[in-house]
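Enquirer: pasting the structure only:
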């Protein structure tokens, strides 16, 4: 009964826009606002990044990660060069990732904190897989797929942070928990200014199945979730079972480069996870 009350409180707060954000995310949210402005200039963005040392360090690290440093490109050693290599859309992804990570960083309970770390590893792998699947299979915009992969478990991170002060919140999950998580995730994505096509694809993941041939952002994320070698620690992590259809198994068996894609994604995920670590 107490768990139901706690969930009802969280959902009610989310619906009223009363989300509990860590105070340390202000710099990331400010950067998001800047790069979302169509009239912003490079100098404005660079100043925003330089104003927060952690953000500056992460921007340079991400620009030097395997995802963005290809064909033997030189190491980036300045924020200006990092901004130029990443572009505004990937800086937006970086800012969003920092917000997501901050939800986990304030957790005091060791078990919940371990779950947050596991959820981050899972999200980074799904994001790296989404990026490659978008490029080679579904042919959707790869940067959008990367962003969606980073954001698709934002509701999970938020609930883990709230569970730190609401013991037992995520124990013995009920059928209705997925619906509650969906509401919270929707409101979080509004607050974080996640574009509607991305948030719609993320919300549509629950209980979804890959179409054939895979197409669009939702299928990109579903396929990435299915292929991800890291399990989500969240209660709804058994959603991946719904994806294991005979048609999907046959499709993957007929895709000759799947092993190479998985190997490349693992390397990218590890590099990206380290680069975005806050």
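Expert: That came through, no problem. All values reported here derive from a predicted model rather than from experimental measurement.
Enquirer: CA only for contacts and neighbour counts going forward, please
Expert: Will do.
Enquirer: Go through the helix ranked longest in the chain and flag the buried ones.
Expert: Across the chain, the longest stretch assigned as helix under DSSP state H is helix 79-105. Buried positions in helix 79-105, judged by neighbour count with 16 or more other Cα atoms under 10 Å: 79-83, 85-86, 88, 90-105.
Enquirer: How about the contacts made by the residue at minimal distance from the centre of the chain?
Expert: Nearest to the geometric centre of the chain sits residue 150, at 1.6 Å (Cα atoms, centre = their mean). The contact partners of residue 150, by Cα atoms under 8 Å, 6 or more residues apart in numbering, come to 93, 96-97, 123-124, 126-127.
Enquirer: got it, and residue 229?
Expert: By Cα under 8 Å, 6+ apart, the contact set of residue 229 is residue 125.
Enquirer: let's bring in a second one:
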């Protein structure tokens, strides 16, 4: 992804533009201090989350709840019959069987992926198309890398890792959505990037908490774009997301441009996990087709 924060961009010095950037951050801060207001299509995930988090719900009841969201239903059936989850080629046609095959974590992941793609297509987001597309590609690649890395460690749940990888940059997506509500920011998409660099991680943590994601997943996304000592062995979900994020390129160079040693750190990780690259790329291709 070729995103460069043009520090000499004259648009960044305009008083009107500064005012709108400040207003956007103030509005987000107000939301995060109270009840977070999501775009309407987050409602489906919030409703589904309540059902998935209820231990007394049967698979039949979960399937009934999912059926209320036709787009999610179609995605789950498609995903359940994909090579990743159906290597023997035994296709299923009912939602209940799809949920059993996928597991509840994957159902939640698929639902969130739909929300994120809907977020990219929201009214006013066209001006941010290049940025959102690159962020989505990075998210897919990170999800695949997280799944493969977790598979190498029996103590870490692969599906949980894939979900964490998919949504680790949700804060950036949400900031772009909020920026689309302001004319000056929408028509000058490059000027919002440095705000995302500074704020997307903390905003993302607040959003994930509001969505009711497990504490372990939320904690794993904290400071994922900040250089740290290279883990010689992956032991935690946080290690998985950090390494997966670094291995997935995309906006890393943009977000981490002011951190010295970034290139060396990524090169070292690439060398350390080069044997996993074919599996990561294959899974990313599979996810790209089933979650789009």
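Expert: Done, it's in. Please read these numbers as outputs of a predicted model, since none were measured by experiment.
Enquirer: Show me which pair in the contacts of residue 150 of structure 1 is furthest apart.
Expert: The largest distance within the contacts of residue 150 of structure 1, taken as Cα to Cα, falls between 96 and 126 and amounts to 15.4 Å.
Enquirer: ok, back up a step: in CSV, list the contacts of residue 150 of structure 1 along with distance to residue 167 of structure 1.
Expert: As requested, the contacts of residue 150 of structure 1 are exported to CSV (distance: Cα to Cα, whole Å):
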residue, distance to residue 167 of structure 1
93, 31
96, 27
97, 26
123, 24
124, 27
126, 29
127, 30
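Enquirer: And for residue 233 of structure 2, the neighbour number?
Expert: Residue 233 of structure 2 has 9 neighbours, counted by other Cα atoms under 10 Å.
Enquirer: The equivalent of it over in structure 1: which element?
Expert: Matched by TM-score structural alignment, residue 233 of structure 2 corresponds to residue 213 in structure 1. Under DSSP states H and E, no helix or strand contains residue 213 of structure 1.
Enquirer: Repeat that for residue 261 of structure 1.
Expert: helix 258-276.
Enquirer: Could you give me the buried positions within that helix?
Expert: For helix 258-276 of structure 1, by 16+ other Cα under 10 Å, it's 262, 264-276.
Enquirer: Next up, the contacts around residue 11 of structure 1.
Expert: Counted by Cα under 8 Å, 6+ apart, residue 11 of structure 1 has contacts 180, 183-184.
Enquirer: May I ask which of those residues has the most neighbours?
Expert: When neighbours are counted by other Cα under 10 Å, residue 184 leads these with 26 neighbours.
Enquirer: What residues in structure 1 pair up with stretch 160-177 of structure 2?
Expert: On the basis of TM-score structural alignment, stretch 160-177 of structure 2 is assigned to residues 144-161 in structure 1.
Enquirer: how about the helices in the stretch 51-200 of structure 1?
Expert: 53-63, 79-105, 110-133, 142-151, 154-163, 177-191, 196-203 (DSSP state H, counting those that start in this stretch).
Enquirer: so how far is residue 254 of structure 2 from residue 197 of structure 2?
Expert: 8 Å (Cα to Cα, to the nearest Å).
Enquirer: just the contacts of residue 11 of structure 1 now: which is nearest residue 204 of structure 1?
Expert: Distances from residue 204 of structure 1 to the contacts of residue 11 of structure 1, taken as Cα to Cα, are shortest for residue 183 (12.2 Å).
Enquirer: right, and that closest one touches residue 13 too?
Expert: No. Contact status for residue 183 of structure 1 versus residue 13: not in contact, 10.5 Å apart, counting by Cα atoms under 8 Å.
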